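Peer 1: 3D, please:
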Amino acid sequence: MAGGSWLQSLWGDKEDDKNPFVDLRKRIDSLFEDFDQGLPALAGSFAVRSNVSETDSEVCMTADLPGVEQKDIDVSVTDNRITIKGEKRSEKEEKKEDKGREFHRIERSAGSFQRTMTLPFKIDAETVKADFKNGVLTVTIPKPAGAVAETKKIEVK
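Peer 2: Next up is the predicted model:
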């Protein structure tokens, strides 16, 4: 195709509002721009990084919750599911000086989060312990005696 590639003409010029691909291109461009700032601003939520470990007597779940306050965390148990949810508050600040050429911009993402884990046994809510320290939530779930006895190792050949 003379004067440009077929992909460029299909994708469209950013100024061409009649082309249906222009809106798609703007959305994709926006997605990549927001990615550098963190996707939470886009979705109103953020991913909770967590680890799950296990011993013969308990399951332990740790979740990284930087910038979240203890009062904004909720841990609940329903049958064999444990749910961690909460909210991170937003903080935006912009400062500007024209003559001293000093510009500052501080942004922090905000949103809600929820993480649910299903276990192969009924959870006794009275025995679950949750501890929040230095932005890390640690939830310890003791296994009932029956769950430990039912576990059998299978030999891999």
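
Peer 1: alpha carbons only for contacts and neighbour counts from here, please
Peer 2: OK.

Peer 1: Number of residues surrounding the nearest residue to Asp56 once chain neighbours are set aside?
Peer 2: Closest residue to Asp56 apart from its sequence neighbours, by Cα to Cα, 6 or more residues apart in numbering: Val148 at 6.4 Å. Neighbourhood size, Val148 [other Cα atoms under 10 Å]: 14.

Peer 1: for comparison, sequence B:
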Amino acid sequence: MTLPVRRNRPSTTSERPLGWTARNPLAEFDDLLNQMSGLLESTVGSVAPAAVAWTPLADVTEDDDAYRIEIELPGVKSSDINVDTDGQELVVRGEIKEKERQGILRRGSRRTGAFEYRVRLPEKVNTDEIAAEMEDGVLTITVPKAEVATHRRIEVTQHKDTGRSGG
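Peer 2: Got it, this is the predicted structure:
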């Protein structure tokens, strides 16, 4: 069985369909997500919007004594953030509440609603000493490394003879 081959492909931007440049490149993804949501709802039922959380942007770095997780949470108050550990998993949860506005919102691109960030911690960390600090819209979580035996070279010395004679 042979598959059909499309022979007339547009090769230049002038041959693109009308309206190509005026389209929002993310509109197709939005349409696809809406279609997938509709399909999911039709098969398993409706999902409560509050149960769906988005994941904020974050960086995880490591230095000699700790891991640092920096999570971007602009406009979030520290009192609206929960940081928990469950075994080797660190979970950051919270909610960005939508502001009451006057007038008509013409364009909105800021995220609102529940958010959740999860990261698996290495086994050798001190979970009792984890600290979290919010500054300038960035939550910085410091996870100290546990003190473990480190590699150490031991010098071997020559035993000095005390002048005893054998035999």
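
Peer 1: re the thing from before, what helix or strand does the residue nearest to Asp56 of structure 1 sit in?
Peer 2: Using DSSP states H and E, Val148 of structure 1 sits within helix 145-150.

Peer 1: What lies in contact with that helix?
Peer 2: For helix 145-150 of structure 1, contacts defined as Cα atoms under 8 Å, 6 or more residues apart in numbering pick out Asp56, Ser57, Pro120, Phe121.

Peer 1: does the first one belong to a helix or a strand, and which?
Peer 2: Asp56 of structure 1 is part of no helix or strand, with elements assigned from DSSP H and E.

Peer 1: how about it, what's its partner in structure 2?
Peer 2: Alignment note (TM-score structural alignment): Asp56 of structure 1 maps to Asp64 of structure 2.

Peer 1: ok so, going back, mind checking how far the residue nearest to Asp56 of structure 1 is from Lys129 of structure 1?
Peer 2: 19 Å (Cα to Cα, to the nearest Å).

Peer 1: same question, Phe121 of structure 1
Peer 2: With Cα to Cα as the criterion, Phe121 of structure 1 and Lys129 of structure 1 are 17 Å apart.

Peer 1: now Leu7 of structure 1
Peer 2: Leu7 of structure 1 is 57 Å from Lys129 of structure 1, by Cα to Cα.

Peer 1: same check, this time on Asp64 of structure 1
Peer 2: Taking Cα to Cα, one finds Asp64 of structure 1 at 17 Å from Lys129 of structure 1.
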